[in-house]
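S.K.: Just the structure for this:
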Amino acid sequence: MPVTRSVDFQQTIPRSLVHRAAVSEVFVTDLNVLGEGRFEVGAQWPRRHSFFGPRTRAFHDPMLYAETVRQAGLLIAHRAYGVPLSHGFLSDHKVYSVSEAGVATEGRPIDVVLEVSAHEVEHRGKNVGGMRLDYECFRDGQRIGTASDRWRCVSPAVYRRVRGDHFAATPFQAALLPAVAPALVGRDRAEDVLVAEAPADGTWSLRFDPDHSVLFDHAVDHVPGMVLIEGARQAALLAIGDPYALPLSVEFEFGSYVEFDSDCQLVVEADDTGSDRTRTVRVEVRQNGATAAHGTLGMRLS
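M.R.: Below you'll find the model as predicted:
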């Protein structure tokens, strides 16, 4: 039955429900079922995080919000819709928008509440096969952001067939390319840099440390969507020449898996600065001559 209690922020939910290996990488704390296809999710943003920031003293990294939305969707899938933990998830479309005030730091952990609604729920027999989840994010009772995530899920047997020869792939198959200077993308450590030195203007190769404790917290056989979005963000920072610009809005479409065993390019085109200090940046993710994903980022200049 639906519950009417307030969401709890005292502890995180089991890490398996959000596909994380480390407890420290879980941000979601609670789930309330409000009614048919309606949910409330609690989450806490840490004062500081080894990868998500804050990138400056003034602001949390908006990608922390994106990761919170990702975790909330998985929690709802498993807890509310009974999707088995063994199923594989395929993301088709992600979008988020958050206000500058919404990611302001206060020198303490931040509690946020996501109000979530499910739409276009698909079934394969008796099992849920996919849906679209829409989100509104609240901080101290004020709405600070929205998001939407469309995904599908498949059984282990189907996933194995879909992945074929790449089923057992690991990030250690990827070539470790030379990183751009970390300061150019607002980072302190080379292992946090996801763009390689560029052979041509407007195009960078995706690179990553396969042993990164956050990006590759658990075993994966392809480049995760969050890694692609972070790579696109860093390429956008290079294109606009502002290492501390905030990606306050992001929209990404995923068309195919990005594999570890061949070069992945980030092709970037940036618009002029708008009246609100925002530059719109379009990023195409290309591999083996084809577009695997593409997205648009709204970068608020620092």
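S.K.: only C-alpha atoms for contact and neighbour calcs from this point on.
M.R.: OK.
S.K.: Where do the strands of the protein begin and end?
M.R.: Remark: strands assigned in the chain by DSSP state E are 28-35, 38-45, 88-98, 110-124, 127-139, 142-154, 203-205, 246-254, 264-273, 278-287, 290-300.
S.K.: One more sequence to fold, the one below, so I can look at both together:
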Amino acid sequence: MISESFIARPPSSGTVAGFIAWGTGELAASGIEGARREARLLLEIAYGMTTGWQLGHGDAAIEDAGAFSELVARRARGEPVAHLAGRTGFWTLDLAVSVDTLIPRADSETLIEALLAQRPDRGSVRSVLDLGTGTGCLLLAALSEYTLATGLGVDRVPQAVALAAANARANGLSDRCSFVAGRWDNAISARFDVVLSNPPYIPSGDIPGLMRDVADYEPVSALDGGADGLDDYRILVPALRRLLAPGGVGIFEIGIGQDETVPALGRAAGLRVEDVRCDAGGHPRAVVFVM
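M.R.: Prediction:
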């Protein structure tokens, strides 16, 4: 909870070091982990002062603290830093984000790492399909590595499709990809060398217990995987048999505890499980299927 002192008396001016200390205290009091690091990030968002610059200019004056105070208040209520900044980094890309899509996270980069391990020859991939594309992060990251490839991103949310297309333009990849609004693989008749997906996989009953910056600010439709978290895998995994080109690879993100159930769905559909790759935290995160 935000303290009464913050609500009634946000500072009007001060030094960089003073504002970092104040912001750190307010964020820590509201339960934000890494409060000092986040205070520095918010100061950078508000005034363009990089963390490196802040470290060397702690006594620099800030005459109008309104922008910083507002960001601290919003973050203390749980609003994600990426939403406050309007963008985030993913792989080697800079991506715009919005409330209409999941915020790209480092865990999802595991899918790109798995793809590179499976297809180290950068000329070996010519077509990529991304189901539930959101910001376009997976498709655009794949295209940035496989420069001869073209791709298609599908999302049922029209606003997400527009955002992904804008991210493609901003990263110089719009000439090699397109985005359409649709429900998963409906009406797709082509086959692809690579199919990527980060479907909703949180069991419905677990969503209220997620961190508030996820549960309160990210779209439930992109989180809720049904009673056991597997609803969308039951659709997507069997679809790989008609979506993958001969020798193709399908890579799906999974949640905690799904490293046996999702591969089992693939085996039941006649697919081979080539790999289950862990993220940086050591959690199984990407299942690799091949025809």
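S.K.: TM value for the aligned chains?
M.R.: In this superposition the chains share a TM-score of 0.25, using TM-score structural alignment, normalised by the length of the second structure; 129 aligned residues with a C-alpha RMSD of 6.7 Å.
S.K.: ok, residue 41 of the second structure touching residue 54?
M.R.: No - with contact defined as C-alpha atoms under 8 Å, residue 41 of the second structure does not reach residue 54; the gap is 10.3 Å.
S.K.: Where does residue 151 of the second structure sit, in terms of helix or strand?
M.R.: Following DSSP states H and E, one finds residue 151 of the second structure within strand 150-155.
S.K.: The very next helix or strand once past that strand packs against which elements?
M.R.: Toward the C-terminal end, the helix or strand that comes next after strand 150-155 of the second structure (DSSP H and E) is helix 158-170. Where contact means 3 or more C-alpha pairs under 8 Å, 6 or more residues apart in numbering; DSSP states H and E, helix 158-170 of the second structure is packed against strand 93-96, strand 150-155, strand 177-181.
S.K.: what is the orientation angle of helix 158-170 of the second structure with strand 177-181?
M.R.: Interaxial angle, helix 158-170 of the second structure versus strand 177-181 (axes from the mean of the first three to the mean of the last three C-alpha atoms, to 10 degrees): 170 degrees.
S.K.: Give the buried residues for helix 158-170 of the second structure.
M.R.: 158, 159, 160, 161, 162, 163, 164, 165, 166, 167, 168 (16 or more other C-alpha atoms under 10 Å).
S.K.: Not counting its neighbours along the chain, what's nearest the fifth one?
M.R.: Spatially, and ignoring its direct neighbours in sequence, residue 162 of the second structure is nearest to residue 179 (8.0 Å; C-alpha to C-alpha, 6 or more residues apart in numbering).
S.K.: Just give the number of residues close to that neighbour.
M.R.: Neighbourhood size, residue 179 of the second structure [other C-alpha atoms under 10 Å]: 23.
S.K.: Likewise for residue 88 of the first structure?
M.R.: Counted by other C-alpha under 10 Å, the residues lying close to residue 88 of the first structure total 16.
S.K.: Would you mind confirming that it is in contact with residue 159?
M.R.: Yes - counting by C-alpha under 8 Å, residue 159 is a contact partner of residue 88 of the first structure at 6.3 Å.
S.K.: so residue 262 of the second structure is in which element?
M.R.: According to DSSP H and E, residue 262 of the second structure maps onto helix 261-268.
S.K.: which parts of the strand holding residue 151 of the second structure are buried?
M.R.: Buried residues in strand 150-155 of the second structure, counted by 16+ other C-alpha under 10 Å: 150, 151, 152, 153, 154, 155.
S.K.: Is the first one in contact with residue 130, as I believe?
M.R.: If I follow you right, that is residue 150 of the second structure. No - between residue 150 of the second structure and residue 130 there is no contact under C-alpha under 8 Å: 11.2 Å.
S.K.: do you know which of the helices and strands packed on helix 158-170 of the second structure lies nearest residue 244 of the second structure?
M.R.: Residue 244 of the second structure lies closest to strand 150-155 among those, at 13.2 Å (C-alpha to C-alpha).
S.K.: just checking, what packs against the closest one?
M.R.: When contacts are defined as 3+ C-alpha pairs under 8 Å, 6+ apart, strand 150-155 of the second structure sits against strand 127-131, helix 137-145, helix 158-170, strand 177-181.
S.K.: Please repeat the previous calculation with a cut-off of 7 Å.
M.R.: Where contact means 3 or more C-alpha pairs under 7 Å, 6 or more residues apart in numbering; DSSP states H and E, strand 150-155 of the second structure is packed against strand 127-131, helix 137-145, strand 177-181.
S.K.: Pipe these into TSV and attach distance to residue 197 of the second structure per row.
M.R.: Output for those, formatted as TSV (distance: least, C-alpha to C-alpha, whole Å):
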stretch	distance to residue 197 of the second structure
strand 127-131	5
helix 137-145	8
strand 177-181	14
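S.K.: still on that earlier bit, kindly reformat the strands of the first structure as JSON lines containing distance to residue 62 of the first structure.
M.R.: Output for the strands of the first structure, formatted as JSON lines (distance: least, C-alpha to C-alpha, whole Å):
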{"stretch": "strand 28-35", "distance to residue 62 of the first structure": "16"}
{"stretch": "strand 38-45", "distance to residue 62 of the first structure": "11"}
{"stretch": "strand 88-98", "distance to residue 62 of the first structure": "7"}
{"stretch": "strand 110-124", "distance to residue 62 of the first structure": "13"}
{"stretch": "strand 127-139", "distance to residue 62 of the first structure": "12"}
{"stretch": "strand 142-154", "distance to residue 62 of the first structure": "10"}
{"stretch": "strand 203-205", "distance to residue 62 of the first structure": "22"}
{"stretch": "strand 246-254", "distance to residue 62 of the first structure": "6"}
{"stretch": "strand 264-273", "distance to residue 62 of the first structure": "19"}
{"stretch": "strand 278-287", "distance to residue 62 of the first structure": "15"}
{"stretch": "strand 290-300", "distance to residue 62 of the first structure": "11"}
